[in-house]
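A.B. asks: just coords:
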């Protein structure tokens, strides 16, 4: 899936009347800006082959009128060069000035950072009034705007995120400029776009600022051809003077690499860390009551929620399941009309008769609490006798807080009954249903920034759910968000396939979550009459996500041994060092061979400087075949083996890949592990690791590898008195299992020479 980047040329032609520039950036690309006879038109070519051509029709909306280059009501004024530097780096820029026939100014520009990274920016020096001519599924301005047709000089496929669940609900793929293109989510539902050729060379396009009020609009005919334009949300009423928005475009040889560069640059713009901060719900095993779980709007017969969940606690203690927190979903607080917006975020009568705080003390479980949008009838709004300013839309039964103090007071009260982690759900509905958020250019961003500030103040790690793509990108400005749902609810679909959208989440700096699951196939009495055919697959996907492992079983119905494969004796999830992400070939096959991709993801653990790879493959079609090499896993050369079959070791390198085929099904998924080969005193050692776990060489279990002429040592950590069995393959002595019982400190050192721990 890689190309020879030393010979590949990437050209961005910015077509001005007077300008020619030719630059080279390392071994990556030659950037040419060449003179033609069109005003501020441009084309994108890869390896001298045309991929994208700009649309001639640009427009802006002002005073309920559309000013367009097509009818000359929007006129080109002039162009100029400029240089500068921002958080991405140094750039060379090209700027075009425009003016409507009524005298309104508009400026567009392209910034070229080198290395295949560009930003397109549009600025409104005079602002714009009554700019909502196109409504919420259109855009009030168009920059950039590309033709969608078959003029590309090689066949292109696409992958596009859309709708909610971080774009996973509306993700689409197919052939660019064909009927397939009509399926891409547009307007309110739009998200980042990937274009690729069959070799995997990839362009990523998305907004890079003003995320809550910008969209991509696809205006296509019945054949899937037309234009795609990025711009200000078409329902925004007024655009203030000097307002600007931007779009980033990144090219690289491979979808994964392109998304990584895209994410690196976006996080650089907003000072977002590579990994989110610590979060108890990501680090430890928890019990869940979300949609699809046994106790979602359901209790044991003739028992309260408090009594039912205490039965869960007693069972977990007896069975040895180390749950450390409780996720309480929307069933517990007051809502309008049963299951609508929040009226009062406190427990309903009879749900926890002893009180939430007392239940937390009794179980030693922390709370991970769900919230949703606010009802127009909520008790907090001044309109209803409360003390805070809200925008209230009674016809839609929805409201939005406006006071900065609201969220701080809200979370102060919640921390008094034991809130330690927060879950904000229904983000799509909060934005899409409300007129205020779609018409006011600052409303949605202000709401999220105020929420985030209060969450940071109280140190509440937070998960987002039902997150539309605009809010997914807005996460770049939110510091408290640690993880996001990248699937629909567990009840609603077969939602373990999260590898593609995990790229999106990981590259904007948060962990991807797939929701709760049943760890046992049969759960008698569950309210959905649901059977789970693939509990092990859900468990391993959850573990490899670096987000929550979230069983929602009935009392006495858990597969205890399966759950213990995910964590240590104290409930600490033994995860890899980054989320499992779909390999490049899965993107390409999704676009060019729909239905023939399966799910093939890869990740790794790093202990000391050594990289141990993990590959998960499931539901691979009969005629599909993957070759997984070390660079795709980001692991060291060495050996690989199939989980549970480490007596059979195979050489692993770029020339000796892991071969994945149709034998990797949902019921019998393939979990491969890799290890470097360690040279020690004339022997060759393979660290198989803790075979009882899905991640046998987790850095959360093993902190250091120390090799000397005297010994081969492995530092281990865990719970006091925990039994840890480590497998090592020796070329001279074959398979060796060394058992360690951890002391009160929870730390020990394994000695290969002594065959024990001390």
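C.D. replies: Nice, thanks for sending it over. Please read all numbers here as calculations on a predicted model, not as lab measurements.
A.B. asks: for the rest of this, base every contact and every neighbour count on C-alpha atoms.
C.D. replies: Noted.
A.B. asks: secondary structure element for the nearest residue to residue 582 once chain neighbours are set aside?
C.D. replies: Nearest non-adjacent residue to residue 582, counting by Cα to Cα, 6 or more residues apart in numbering: residue 601, 4.1 Å away. Residue 601 is part of strand 599-607, with elements assigned from DSSP states H and E.
A.B. asks: here comes the other one, which I'd like you to weigh against the first:
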């Protein structure tokens, strides 16, 4: 009997060993942890789902684990993977729905992906949770310093301007506020402070259903991932996923490798980036930080200021960037009318373009009011 236990333990370790230096292990109770080398980086918390205005959770056994199975699969872009399935029983009103949490370790990439299948029933709430909450939880991880030798930091993108507005960093410890606002949360990078960001790191990011899923942080210092709480109905056979990507090459190169992996999965290339005028050629910017950001030359309007810049600038610029100062704005400074204000460009944007004889890169700040405006407009530029 002792030999049989040792054999089963050996098989479990071998089956959960992943690509390179990142490993995932799953115990018989459905707990999982991710390690880099011989050090644990992430330990799992609960699996849960909110339906019929009620939480069902592995914590209190209202979402009990039935069993753990394993298999394999193939992704057309990323290739072969091993799949560990945590099968839960969602029982409500005599209806049993199998909820499956998949943990996939990949042969060709240094990552572990987590996928949640919500089963063959529509999962409905009549009272929504907040948009900064989530209503499915898988995976979830403790935010913690595991021991005295654990010196990890994090940084994350969050908020507007592609996450630049509220980006922040700190220690990966239970008292840190990693995620401030669920719906605005972005990818999270965890790295080793003792390596000064030049060595091992993990990147936690959505892997699918990008607009309907999010990270949240609970008041018990756990990081949870799932469907936005404000969504009332989850369709049958719904699936979403999250990636934990590993790189030994530091923050800059590691993020680039993560991006290349995401591009490969979604069959994206550098085609449009390579053809982008604003990336490949020199331009003049009136963005935040520039002298002409909400500022003109003395005694003249913005139109004459832009013409003067064009005439006096000796540099071989290929375009001129016009920031958010030129159009009509409404609530939250979003676009209300994407046309030139007469006090800014008296002759209009088209005539300014003719006078400058150069490409224009124009700002378009958006919010809910902007979306309503776009629905009723045909916007085109020359």
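C.D. replies: That came in fine, so what should we check first? This structure is a prediction, so every number in the text was calculated from the model and none was measured.
A.B. asks: just to revisit the earlier point, what residue of structure 2 matches up with the residue nearest to residue 582 of structure 1?
C.D. replies: Mapped onto structure 2 by TM-score structural alignment, residue 601 of structure 1 lines up with nothing.
A.B. asks: thought residue 601 of structure 1 was touching residue 617?
C.D. replies: Yes - judged on Cα atoms under 8 Å, residue 601 of structure 1 makes contact with residue 617 at a distance of 6.5 Å.
A.B. asks: which one's more surrounded, those two?
C.D. replies: Taking neighbours as other Cα atoms under 10 Å, residue 601 of structure 1 and residue 617 compare with residue 601 leading, 28 against 24.
A.B. asks: ok, the more buried one to residue 670 of structure 1 distance?
C.D. replies: According to Cα to Cα, to the nearest Å, residue 601 of structure 1 and residue 670 of structure 1 sit 11 Å apart.
A.B. asks: need the overlap of contacts for those two.
C.D. replies: In terms of Cα atoms under 8 Å, 6 or more residues apart in numbering, residue 601 of structure 1 and residue 670 are both contacted by the residues 615, 616, 617.
A.B. asks: just the closest of those residues to residue 151 of structure 1, please.
C.D. replies: residue 617 (36.1 Å; Cα to Cα).
A.B. asks: how many residues are close by residue 19 of structure 1?
C.D. replies: 15.
A.B. asks: make sure it is actually in contact with residue 33.
C.D. replies: Yes - using Cα under 8 Å, residue 19 of structure 1 is in contact with residue 33, at 7.1 Å.
A.B. asks: thought residue 239 of structure 1 was touching residue 129?
C.D. replies: Yes - at 6.3 Å, residue 239 of structure 1 and residue 129 qualify as touching, with contact defined as Cα under 8 Å.
A.B. asks: tell me the contacts of the residue nearest to the spatial centre of structure 1?
C.D. replies: Central residue of structure 1 (Cα atoms, centre = their mean): residue 505, 1.6 Å from the mean position. With contact taken as Cα under 8 Å, 6+ apart, residue 505 of structure 1 is in contact with 166, 472, 484, 486, 511, 512.
A.B. asks: recalculate using a threshold of 6 Å.
C.D. replies: Shown in contact with residue 505 of structure 1 (Cα atoms under 6 Å, 6 or more residues apart in numbering): residue 512.
A.B. asks: gap between the host helix or strand of it and the chain center?
C.D. replies: When secondary structure is defined by DSSP H and E, residue 505 of structure 1 falls within helix 499-507. Its chain's C-alpha centre and that of helix 499-507 of structure 1 lie 4 Å apart, by Cα atoms, centre = their mean, to the nearest Å.
A.B. asks: what angle do it and strand 599-607 make?
C.D. replies: 40 degrees (axes from the mean of the first three to the mean of the last three Cα atoms, to 10 degrees).
A.B. asks: which bit of structure 2 covers helix 499-507 of structure 1?
C.D. replies: By TM-score structural alignment, helix 499-507 of structure 1 lines up with nothing in structure 2.
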